[in-house]
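Engineer: curious how this folds, go ahead:
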Amino acid sequence: MAAAAWWKIHCTPEETQETLSRIRDNASPGPTYFVLLILSTLIAAYGLVSNSTATVIGAMIVAPLMGPILGLGLAVVRKDSETFYSSLFAEVVGVILVILTGMLVAFVVSPHSIDYALGEIVGRTRPTLYDLAIGFAAGLAGAYCTVHPRLQASVAGVAIAVALVPPLTVTGLTMAGALAGETRFEAPLGSFMLFFANFLTIELASIIVFLMAGMGELDAVFSRQGLGRSLIIKLMLLVGTGWFLTNQLHNLVRERIAGEESRRVLSTYLGGVKGARLESSSVQLSGQGTSVYAVVTSRQEIRPAQVADIEKLLNEALSNDYRPVTLSVRSISSTWASATEFLDEPPQAKPDPEAQRRQAFNRVFTEALSNQPIELESFRLLPDSEGARRALVTVIAPYAMSPPLVRELEKRVNDGVAKESVLAGPPVKLTVRSVVIRSANADQDVPYSAPDTRSQAEKDRLAFEAAVRERLTQLVASHGGSTLLEAHVSQDKEASTENLQVEKVRLVLQAPKLLAADTVTAWEKELGEAFSNETIQREFQLEIEQRLGATIGRSLMEEEARKAAQLRRIEASLSKVVSSAKGRVDGQPVVSTLAPPKPDAKPILAVGAVVVTPTALKPEVVKKWEKSLQSDEPDYVVKLAIDNRIGRLLGP
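Structural biologist: Reported below is the predicted structural model:
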């Protein structure tokens, strides 16, 4: 009796028949097959999303996808067309069902909430040539256990090793993620290629085992007709898949080399940066070069110049195949502390004296303007001159800065400069540039008046000039229909002495005839007597520009006098009520008489005045003032119009 070949697997006819029947049953696309396939896909999908290795292993055990692949191998060696097409249908439909179920789970969970960087997902998107060898060995083991009834318990372990459902599930998950923009389309392609490599190697391995078990003829396998032709096509696909996986392995090796070298360069460079640590790094290869991404924890942020230095070192360390190398660094601020102090403190930059001076000036200018509705826009320090420091200050204000306001601001600035040690030196002289703005609320413009910064002497002088003009108005009006049009009072300081003050008054008046010289002399004498006292004597010199006008009757003169008296009365009454609101009347009120709206009605007395108050006036306050004026003028209907300006009152 001839000895049996060593490579043959010996099975009894009963065992062979039982194996054939079992393979055909497992390869048929029945309800049980699809139920187990959907359940295993759901288990795998949620295991992958939660990064649970144990859950994914459970899905591998339940998955029935290996049965149709073994059925395809058996159909090839036995020329069984019915089993071949049944198994092919079951496998194709099963693959589509797994991918669609994986996509459905992804959309239910939401692709935006899935972390596609998890190890269980990423590990199945980048197959290599090693996976081809694993699939072939698992196929041999699976087919060998299948033809030996006594080894059926080992089929579960083979299913775990070959892992058909998880790669297809990853294909569905990553396809949904790619459609949602959460990952790239290379991910579903890579995971499907992992399944396809396992599919081809398992079928090839099963054909070899079935031939060794004597379940078919070798001629049927390599026949150019029928099912043998499909094997030739699959071998060609296997070669193509092997080339793809070899390329993947080559890229993986290149990425690992680039990753290790980039980590070495980064760690070496960051070792010289106090407090800096390399947290993580990753490498991405492309046809345009290599991209390196690093996350660094540091007490101070990594600056672009430092990134450029590291990028240069990376280009020198890696070969031409990897160039150009681009580096992106994300800095995470972190501190290290012991029980007594902070560790790895970055060096502190020495303070810049010029920057300190500018900061101090900014504080001084801002504080000096804080009590006014004025904002500091900018300032520029000018060269010193005439023993003083000079500054050009630009402010945003509701009114122009007058010389008195600049003087007050200059005083406040110098008071503030005296408190700043870094600003010790000569006094500061200001040139102020005003950017005037308008303010408004929802109802109206909000006017602002410049604060009254006049000294008491200036106020006394203005009051004196107003009194002189009022007295001149009376003198001119008493002269036969003459009217005072203008009066300008100024002191002649050259002619004045300690006890004598000479006042020059330029008059513009209208009169029906030329004034006599003795009239002018009389006016000068009367003014001198009216405004002289025990401490000072005043002498008035009048310069008169006279304009001839029509003769004015006595009745008109009396009317003018009545109007002047009425104006003084209204001015006094208005000043009284305004002062009660802590305000003042700015200038002289304007009074005009309007015709009554009806023949039997009282004439209207329109009174307009500019009033400066600390806060905006309310309508009811103006109405109250109007009633007060009405009581003084019972023959008229008084209408009061106030131009309210917001400002502060200076002086005693």
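Engineer: rest of the way, CA atoms for contacts and neighbours
Structural biologist: Noted.
Engineer: pretty sure residue 116 sits in a strand.
Structural biologist: No - read with DSSP: H, G, I helix; E, B strand; the rest coil, residue 116 is coil and lies in no strand.
Engineer: my guess is it contacts residue 122. True?
Structural biologist: Yes - using CA atoms under 8 Å, residue 116 is in contact with residue 122, at 6.9 Å.
Engineer: another for comparison:
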Amino acid sequence: MTPKNLTSLIFKLVEQPVRWFEYFTNVINDKDNAEKSELVLTDEDIEQLQKQGLNKQTIDKIADEVNEQLSSNANVEIEPKNPSETVKSDNFSNANLAKSNLEKSSENTEYLSLNQIDKKIADEVEKQQAEQEAKRQAEQEAQYEAFKQYLAKKNSQKEVDYRQVRIDIESGALPTKMFYLLNGLAAVIAGFGLLANSPAVVIGAMLVAMLIGPISGIALAVIDARFALLKKSLGTLVSGGVLIYSVGLVLGWLFPEQSYSHEIIVRTAPNTMDVMVALAGGTAGAYAMISHNLSVAVVGVAVATALVPPLTASGILFANGEYSLAWGAFLLTLTNILAIQFTNALVLWVAGFRRLDIDESEDERVKDSKVRQVWLFLRRNAVTAVLLVGISGYLTYNFYQQIDQQRYEKSVNQIIEKGIEHQPSYVLNSSFQQEKNPYADGITPDKYYVIRVTMQGLVAPKHTQVAKMEKQIQDLTDKHFKRPPVKLQVRFVPEQVIESQPITKNDVKLDDKAINQMTDTKK
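Structural biologist: Here you go, the predicted structure:
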């Protein structure tokens, strides 16, 4: 025997057992997969279904049919198991019924031949069979749908997996390399989105942010009274925040010209509405963590949107010396963190994620009293609650000041526009700023509220008009608003209309008074 033939023989001897092994392995795997995919009904499920009018035999039959339908990608038509037997069993009764119906209907008709009668009977039998089959399929479909609805309802009412949720939260609070990498990338993307004034880029950056993990870890540590987890989560959150802020500092130093975009400035004046958004986002994020029907990733993106952009914006502004604006953006970030942490703790506490006092006797007293449980929750979240209430009060005051300033500016602009309504001029812009009086001598005010208005047109307003508008603004300020004495300054930009034909009343569309003023100016 040659070496080649020997090798071929050995290969065949080895190949055959391997093939048999693969065959039996596939059979076992197919059997296991089939068993895993089959519906398993508990005694409680069967009892609930029997209350809906289904007997044990019907439940087993429907379970097999539904399992087959749910396991298939195609629409499975519902058909009776043995339609021929059903037809045979009903033929005699249907034929008798059809014959009786024909006899009743033929009493008032002419004589029919035997062939016509047989045909009539056959048609009537077929009609009765079709009606009964349609009725049977409708009843069977209703039973199938009731069974599926029960399964869906049971799946939606699954209890919270406390063990798995705790593991997920604690793993998200770990300071891993992935945590720092993704948050660093999120800060870079968000920073360039802020500098480019692109909301879409800013929102897209949050797809990779991971700040929700340590915040949820802090919430779980607080309600469980676990100092080790609290320390680890705080360290992860602070280190991640420092990384994001550092990225903002670098971007602000590299691109100082783009550091005052609208997307950056809008995050420097937090108010009560930002607190409400953070509270709602934190609640949604916590509920998604404990619910198996919701994806926490989507809510995590929404929550991260309230954290990474303002923190990055604060770093950009700080690098350019805008410390007041940088503080406003940082305050927004701090407010969002506190609101998200508090709502996370509240949702987890209500869902049963709580570890009571270590003392067993104290545990028993707290378990029997809802008031004591609420007090225990507030006691463990006292620091967060006090900070959140204090900052919310400050932001509410700022919000009221912003609304008051908007009302004041709108009223002043209305007075100015009314003062020049009969002149060929219009307001370009206006600014409001409180300034010190450099000529204060104890008699004149130390401060003025300077209102600078830029106008453009054909005829400049007179000094008497400016004085009249200033007096009206001062009366409005004294009556409804608290401001220093008002000083109105008008900057006028002359405008000249040049046309191929002489200016006429119809061309300019001015009243007689304005035309006369233009004529006096030319003279």
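Engineer: quick one: TM-score?
Structural biologist: After superposition, the two chains reach a TM-score (TM-score structural alignment, normalised by the length of the second structure) of 0.57; 335 aligned residues with a CA RMSD of 3.5 Å.
Engineer: for residue 62 of the first structure, which non-adjacent residue is spatially closest?
Structural biologist: Nearest residue to residue 62 of the first structure in three dimensions, chain neighbours excluded: residue 40, at 5.6 Å (CA to CA, 6 or more residues apart in numbering).
Engineer: in the second structure, what residue corresponds to that neighbour?
Structural biologist: Superposed on the second structure with TM-score structural alignment, residue 40 of the first structure falls opposite residue 186.
Engineer: that match: how many residues sit nearby?
Structural biologist: Neighbour count of residue 186 of the second structure, defined by other CA atoms under 10 Å: 26.
Engineer: name the SS class of it, please.
Structural biologist: Quick answer, by three-state DSSP: residue 186 of the second structure is helix.
Engineer: wait, what's in contact with it?
Structural biologist: By CA atoms under 8 Å, 6 or more residues apart in numbering, the contact list for residue 186 of the second structure reads 205, 206, 207, 208, 209, 308.
Engineer: what's the closest of those to residue 502 of the second structure?
Structural biologist: residue 205 (59.0 Å; CA to CA).
Engineer: where do the helices sit along the stretch 151-300 of the second structure?
Structural biologist: Per DSSP state H, counting those that start in this stretch, the stretch 151-300 of the second structure carries helices over the ranges 162-172, 177-195, 199-205, 212-224, 227-254, 262-265, 272-290, 296-305.
Engineer: could you export the ones you listed as CSV, including distance to residue 19 of the second structure?
Structural biologist: Listed next are the helices of the stretch 151-300 of the second structure as CSV, based on distance: least, CA to CA, whole Å:
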stretch, distance to residue 19 of the second structure
helix 162-172, 41
helix 177-195, 44
helix 199-205, 51
helix 212-224, 49
helix 227-254, 53
helix 262-265, 65
helix 272-290, 47
helix 296-305, 45
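Engineer: circling back to that earlier point, now the contacts of residue 186 of the second structure: which count as buried?
Structural biologist: Among the contacts of residue 186 of the second structure, those that count as buried by neighbour count (16 or more other CA atoms under 10 Å) are 205, 206, 207, 208, 209, 308.
Engineer: distance to residue 522 of the second structure for those residues - can I get that in TSV?
Structural biologist: As requested, these are arranged in TSV below (distance: CA to CA, whole Å):
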residue	distance to residue 522 of the second structure
205	61
206	63
207	65
208	67
209	66
308	61
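Engineer: tell me the one among the residues you listed nearest to residue 85 of the second structure.
Structural biologist: residue 207 (60.3 Å).
Engineer: residue in the first structure paired with residue 65 of the second structure?
Structural biologist: Looking across to the first structure (by TM-score structural alignment), residue 65 of the second structure lines up with no residue whatsoever.
Engineer: any idea which element residue 65 of the second structure lies in?
Structural biologist: helix 56-70 (DSSP states H and E).
Engineer: just how off-centre is that helix within its chain?
Structural biologist: On the basis of CA atoms, centre = their mean, to the nearest Å, helix 56-70 of the second structure sits 39 Å off its chain's mean C-alpha point.
Engineer: same question, stretch 47-62 of the second structure
Structural biologist: 41 Å.
Engineer: same check, this time on stretch 290-304 of the second structure
Structural biologist: 9 Å.
Engineer: first-to-last residue distance for that stretch?
Structural biologist: Stretch 290-304 of the second structure has an end-to-end distance of 18 Å (criterion: CA to CA, to the nearest Å).
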